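Enquirer: need a structure here:
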Amino acid sequence: MSSCAARLRRLSETAEITIFEKGPYVSFANCGLPYHVGGVIPEESSLLVANAAKFNNWFNVQVKENKEVIAIDRAARRITARSACGAETQHEYDVLVLSPGANAIRPPLPGIDLPGIFQMKTIPDARTVKQWIAQTGAKRAAVVGGGFIGLEMAENLVHLGLETSVIEMLPQVMPPFDPEMVEPLHAHMRAKGCALHLGDGVAGFEPGPGGQGLAVKTQGGKSHLADLVMLVIGVRPDVGLAKAAGLELGPRGGIKVDEHMRTSDPHIFAVGDAVEVKDWVTGEPALIPLAGPANRQGRIAADVIMGKEPSRFRGTQGTAVVGVFDFTAASTGASEKTLRRVGLPHEKIYVHVNNHAGYYPGAGQLDLKLLFAPQSGKVLGCQATGLVPGVEKRVDVVSMCMQMGGTVFDLEEVELCYAPQYGSAKDVVNIAGMVAANVLRGATRCVTWADEDWEAIATGPDTALIDVREPAELERNGCVPGARNLPVSSLRKRMGEVPQGKKLYVYCQVGQRGYYAVRQLLLVGHDAVNISGGWKSYKDFNASHLLHHGSSNGTNGAKL
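Expert: Now for the predicted structure:
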């Protein structure tokens, strides 16, 4: 709402602009709340982006805090607002912009109203949690929900010294990501002392032993003791006011708007977390509560109100990032789960590459998954993770490529900044584009660990599984059952040992040497394919498969 009001004033000095805010803060950084609880942002005042005085002095915008709009009379173009003391007033409008946001989901579970169960949506929420920890001397915390806010809360509670657990109904944290991409994050969180209880939803809450603390009961029959519980299982759009006014809602339950942010009433606009938007990749209606799109929507509504009609909201890619114990996970566009659900054809590749030149100190591995259209190479989505700087930078590059309708061939050619402490002459994004482009051009063929029955391939009469890493790597890291070892460093000399007349499935540690080996094999007449992502992706697929299915099918996860 604040972005809309400020933009309106920049476009007109004569418009009468008033903001009605239900709570005591007209503009605050709710993304910073977990970090205020953890002490990373020590001063509460730092979270205040703008106050009523600033809006009035800078923009001549009247702000009415602690004034909740409780009704809209569309015929009279009038709203009714209620103050904190219960007094009601009416105000006329020419144009109304709704930005009610989204409410934290609080399901009607047994014991949900017991003391010590909190949400994290507002500054008062953060204040209450800090006071509870200080007053009770809390030692154990349970975070219900493994999304963005859940993981940020878990990290900050661990920083405060609390024994912290994350309880998530799904078999993975960060549901927008594909499961194999968050396996390194699972391992990292556990290594930092944060317990993960995945695939087991909460059934209710009870007082702890002797009435001390809480017991979080799960659907699987487990009980987790805690001195405080953070209930952060998501949000749903706050559409009560809009619904009562007879405004049209969309199929996902949000306020329906057009590309100019108009509702079904031409005099009422809506922006932010309460509205449905178009998923930029699938074209489907979606609820994507992110700050960046919300701010753009506010500006677009202001432009249209002031007569700049061509201003349009083109949809959102859901570009987002989370940092947990210095581990970064970022994504843009559709996940593979989404592409499968909507039936959109796609290809995928994995790359595991250093974030900057390996010879410069501090280089570390960055894992990236790229999804693209099989024929055109149009980029459909990207996910990247790593315990290194620059993860989100690569996703930002891919995001911009997608906005321009770009393809993997564009990523192959994209020119990025290079110095050894920042990247490589062939950046991670370039390499991902090159690998995908090679697949589309037919220079190599790729499969993933999710594509085949690897036990059957390793033992079948017409197929063979080839590991081209060095023997020491196999001893140190392990190998896929049934694979035969033919290191790429000696492959040319040992070509006679390559199985004849069989389809060869080749892998290395991360995929690069597998590609080199496949090219050698193809050029001398063998039928060979590279397994994208190599052993690194195998481990991630194996772990995510076990979480999702509960068994490894008797092959140490090789049958995925």
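Enquirer: use CA for all of it now, contacts and neighbours both
Expert: Will do.
Enquirer: return the residues in contact with residue 179.
Expert: Residue 179 makes contact with 172, 541, 544, according to C-alpha atoms under 8 Å, 6 or more residues apart in numbering.
Enquirer: one more time with 6 Å
Expert: Applying C-alpha atoms under 6 Å, 6 or more residues apart in numbering to residue 179 gives the contacts residue 544.
Enquirer: residue 357 versus that one, what's the distance?
Expert: 29 Å (C-alpha to C-alpha, to the nearest Å).
Enquirer: kindly report the same for residue 198.
Expert: With C-alpha to C-alpha as the criterion, residue 198 and residue 357 are 36 Å apart.
Enquirer: can you check residue 382 too?
Expert: Residue 382 is 22 Å from residue 357, by C-alpha to C-alpha.
Enquirer: and these two? Which one has more around it.
Expert: When residue 382 and residue 357 are compared for neighbours, residue 382 comes out ahead with 27 against 21, by other C-alpha atoms under 10 Å.
Enquirer: so which strand or helix has the more buried one?
Expert: strand 379-386 (DSSP states H and E).
Enquirer: in the stretch 451-560 of the chain, which spans are strands?
Expert: 463-467, 484-485, 503-507, 527-531 (DSSP state E, counting those that start in this stretch).
Enquirer: so which of those is nearest residue 224?
Expert: strand 527-531 (40.6 Å; C-alpha to C-alpha).
Enquirer: off-centre distance for the closest one?
Expert: Distance of strand 527-531 from its chain centroid, counting by C-alpha atoms, centre = their mean, to the nearest Å, is 32 Å.
Enquirer: please identify which of the strands of the stretch 451-560 of the chain is closest to residue 22.
Expert: Closest among those, using C-alpha to C-alpha: strand 527-531, at 54.7 Å.
Enquirer: want to put them side by side, so please do this one too:
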Amino acid sequence: MANPDTNGARKGQKIVIIGGVAGGASCAARARRLDETATIVLIQSGPDVSFASCGMPYFIGGEITDRNQMAVQTPGSLRSRFNIDVRVNTRVVHIDTENKTVSAINETQPSADKEDFTYDQLVLAVGSEPLKPPIPGIDRPGLFVLRNLIDMDDIVAWLANLPLGGEEKPHAVVAGAGFVGLEMVEQLMRRGLEVTVVEMLPQVLGPLDVEMAAIVEENMKNKGVNLVTGDAIQEFLPADGDELSTVVKLKSGKMLPPAALTILGMGVRPDTKVIREAGIECGPRGHIIVDDYMHTNVKDVWAAGDAIEVRNPIAGGDEKWAVPLAGPANRQGRMIADNIYGMNRKFKGTYAASVVRVFELVAACVGMNEKMLVRMGLEFACVHVHPGSHAGYYPGAKSVNFKLIFHPTTGKIWGAQAVGEDGAEKRIDVISTAMQGCLTIADLAELELCYAPPVGSAKDPVNIAGMAAQNVIDGFVEQVDWSQLKTVAAQPDVVVLDVRNVSEVEKNGKLIDNAINIPLNDLRCRMGEIPEGKRVVVSCASGQRAYYATRILKQSGKFSKVENLSGAWKTFSLVQDRV
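Expert: Sure, this is the predicted structure:
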């Protein structure tokens, strides 16, 4: 590895960086730390650099109260602390990679001539732009995207003019139920609005599988959110008698109540038009193609952040994906600076560890979900477990709804998802670390994790999921997925056995109409009530008792097949209407 403090041949270069938020600002600061003699120009299209974009919903909702805290760095602080030439409100209109120049205009001076910047190294950290599909009325007043601090301030100013705090709450629509969309739902309700969410997909939070997203959906409905899934927006119309309010018409024909505010969270796309015009290679969806060192197909041109495709290290091979997350973008920007100075650091890819808080629930995931694996034709199996966030005998334990996805023979971890009030993100962090360390489900069963009654259990949810997956691979238990239960139960040779206590069934309802209910503790003495020779599918509330029951029944030798219902009643009850 080259030593940048002694490698004089690389000193004194002119580095031009387009984009001044996560990747771009990280690259600029790191490059200055490596080389005091470099000329570093940072070009940002808006007025703010290095701002806390992930915190914007929380400022809108009032959880973050100091506007100054939203700017991690300012143009002035970058100039004074790092000696960086910061050009804000400046839009790049042309890149000439042959002559190594970047042409830009200052948008606060539209009549001014273009300014050309020469470079030795060019870094593209242009990020993404919100999707605004050509829906009639999408440019009406009161409709906002949320990309930068200007958008944030505009939303806050609009809210200031609404009659909040009265008996009749203003209505807001959030178009799109991704991570930012759901953060805005929570924060708008915190400000005192009634909220409708419209999502064209059949579920919220696309990175989660449907049964895990259903936990979030159920909680949102309980909080009073009007949730519309599987329907798209057809038109934005002016409300009768109120030009500033908007009626959202859906493709189903449904008309939503007039909205005083609409948030457009319909996804993002890479902001790469000028980059493609410069001959820098991009993928079919416009993402910049980079190698493992963050270098593009053009010499001395690098790229980082939301606008790039990176290696998918989980799928392996040449598989790439675009993962717009702040953490990877920051690391990529730092790595580019290192590589400009000869360190040859290799980016291993992104594992897509993500998290969102929706009211008191936290939903987190890492890796690939079932939909991705099916699309790629990769074999997988899943286990669902619902253990407590800490020892059950210590007050306050909350359920961690945990899904682990793995290869059914090798035990390779494909991904995991967790939803709960306490500790969901902690468990996904562990799985993310395990995946990056190439651990398998057998290793999860043996992980040594912190335990004290207020914060954990002797068998952590990660251990329990690993053990459950290990039982599947070792053949100690076979499973029926929740999505298959109704089809399987309709077969004449199948018996569905519910081993919950009678009081649980009376309180929470039957699993399915024809299920036999024999509590686990009575199973050995009442096994004769189950027709011999049948295929038996066993369920309980969360899965543990059903596993015990499957072992009892399987070892009796009286039944053709004994299977555990993956996810048990707790999962099936939320999504039974979707199959």
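Enquirer: just put the strands of the stretch 451-560 of structure 1 in a markdown table and tack on mean neighbour count and distance to residue 478 of structure 1.
Expert: Output for these, formatted as a markdown table (neighbours: other C-alpha atoms under 10 Å; distance: least, C-alpha to C-alpha, whole Å):
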| stretch | mean neighbour count | distance to residue 478 of structure 1 |
| --- | --- | --- |
| strand 463-467 | 25 | 11 |
| strand 484-485 | 18 | 12 |
| strand 503-507 | 25 | 13 |
| strand 527-531 | 23 | 16 |
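Enquirer: of the ones you listed, which approaches residue 332 of structure 1 most closely?
Expert: So among the strands of the stretch 451-560 of structure 1, strand 527-531 is nearest, using C-alpha to C-alpha, at 23.9 Å.
Enquirer: for that closest one, packing partners?
Expert: strand 446-447, strand 503-507, helix 512-523 (3 or more C-alpha pairs under 6 Å, 6 or more residues apart in numbering; DSSP states H and E).
Enquirer: nearest residue to the middle of structure 2?
Expert: residue 354 (4.1 Å; C-alpha atoms, centre = their mean).
Enquirer: show me what contacts that one?
Expert: 364, 365.
Enquirer: just give me the match in structure 1 for it.
Expert: Applying TM-score structural alignment, one finds that residue 354 of structure 2 aligns to residue 320 in structure 1.
Enquirer: how close does that match sit to residue 81 of structure 1?
Expert: Taking C-alpha to C-alpha, one finds residue 320 of structure 1 at 35 Å from residue 81 of structure 1.
Enquirer: and residue 354 of structure 1, by the same measure?
Expert: The value you get for residue 354 of structure 1 to residue 81 of structure 1, if C-alpha to C-alpha is used, is 56 Å.
Enquirer: compare the two (neighbour count), which wins?
Expert: Higher neighbour count among residue 354 of structure 1 and residue 81: residue 81, with 22 against 19, using other C-alpha under 10 Å.
Enquirer: for the more buried one, which non-adjacent residue is spatially closest?
Expert: Spatial nearest neighbour of residue 81 of structure 1, excluding adjacent residues (C-alpha to C-alpha, 6 or more residues apart in numbering): residue 69 at 4.2 Å.
Enquirer: map that neighbour onto structure 2.
Expert: Residue 69 of structure 1 maps onto residue 92 in structure 2, by TM-score structural alignment.
Enquirer: quick check, its match in a strand?
Expert: Yes: Residue 92 of structure 2 sits within a strand when classified using DSSP: H, G, I helix; E, B strand; the rest coil.
Enquirer: and stretch 295-315 of structure 1, what's buried?
Expert: 295-305, 311-313, 315 (16 or more other C-alpha atoms under 10 Å).
Enquirer: try stretch 156-164 of structure 2
Expert: Buried residues in stretch 156-164 of structure 2 (16+ other C-alpha under 10 Å): residue 159.
Enquirer: measure it end to end?
Expert: Stretch 156-164 of structure 2: ends 12 Å apart by C-alpha to C-alpha.
Enquirer: circling back: was I right about the match of residue 69 of structure 1 contacting residue 114?
Expert: No: the criterion here is C-alpha atoms under 6 Å, and residue 92 of structure 2 misses it with residue 114 at 9.3 Å.
Enquirer: looking at the two, which one has more neighbours?
Expert: residue 92 (21 against 17).
Enquirer: what are the boundaries of the strands in the stretch 351-500 of structure 2?
Expert: 354-358, 361-367, 381-385, 400-406, 413-420, 478-480, 494-498.
Enquirer: make JSON lines out of these and add distance to residue 302 of structure 2.
Expert: Output for the strands of the stretch 351-500 of structure 2, formatted as JSON lines (distance: least, C-alpha to C-alpha, whole Å):
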{"stretch": "strand 354-358", "distance to residue 302 of structure 2": "25"}
{"stretch": "strand 361-367", "distance to residue 302 of structure 2": "26"}
{"stretch": "strand 381-385", "distance to residue 302 of structure 2": "38"}
{"stretch": "strand 400-406", "distance to residue 302 of structure 2": "34"}
{"stretch": "strand 413-420", "distance to residue 302 of structure 2": "30"}
{"stretch": "strand 478-480", "distance to residue 302 of structure 2": "47"}
{"stretch": "strand 494-498", "distance to residue 302 of structure 2": "58"}
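Enquirer: looking at those strands, which is buried most?
Expert: Across the strands of the stretch 351-500 of structure 2, the average number of neighbours (mean count of other C-alpha atoms under 10 Å) peaks for strand 413-420, which reaches a mean of 27.
Enquirer: now do that strand and strand 400-406, the angle between them.
Expert: Here the directions of strand 413-420 of structure 2 and strand 400-406 differ by 170 degrees (axes from the mean of the first three to the mean of the last three C-alpha atoms, to 10 degrees).
Enquirer: show me what strand 413-420 of structure 2 is packed up against.
Expert: Using 3+ C-alpha pairs under 6 Å, 6+ apart, strand 413-420 of structure 2 sits against strand 361-367, strand 400-406.
Enquirer: I'd like those strands as CSV, with distance to residue 315 of structure 2 appended.
Expert: Shown next, in CSV, are these (distance: least, C-alpha to C-alpha, whole Å):
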stretch, distance to residue 315 of structure 2
strand 361-367, 9
strand 400-406, 12
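Enquirer: ok, which of the ones you listed comes nearest residue 136 of structure 2?
Expert: Across those, closest to residue 136 of structure 2 is strand 361-367 (C-alpha to C-alpha), at 33.6 Å.
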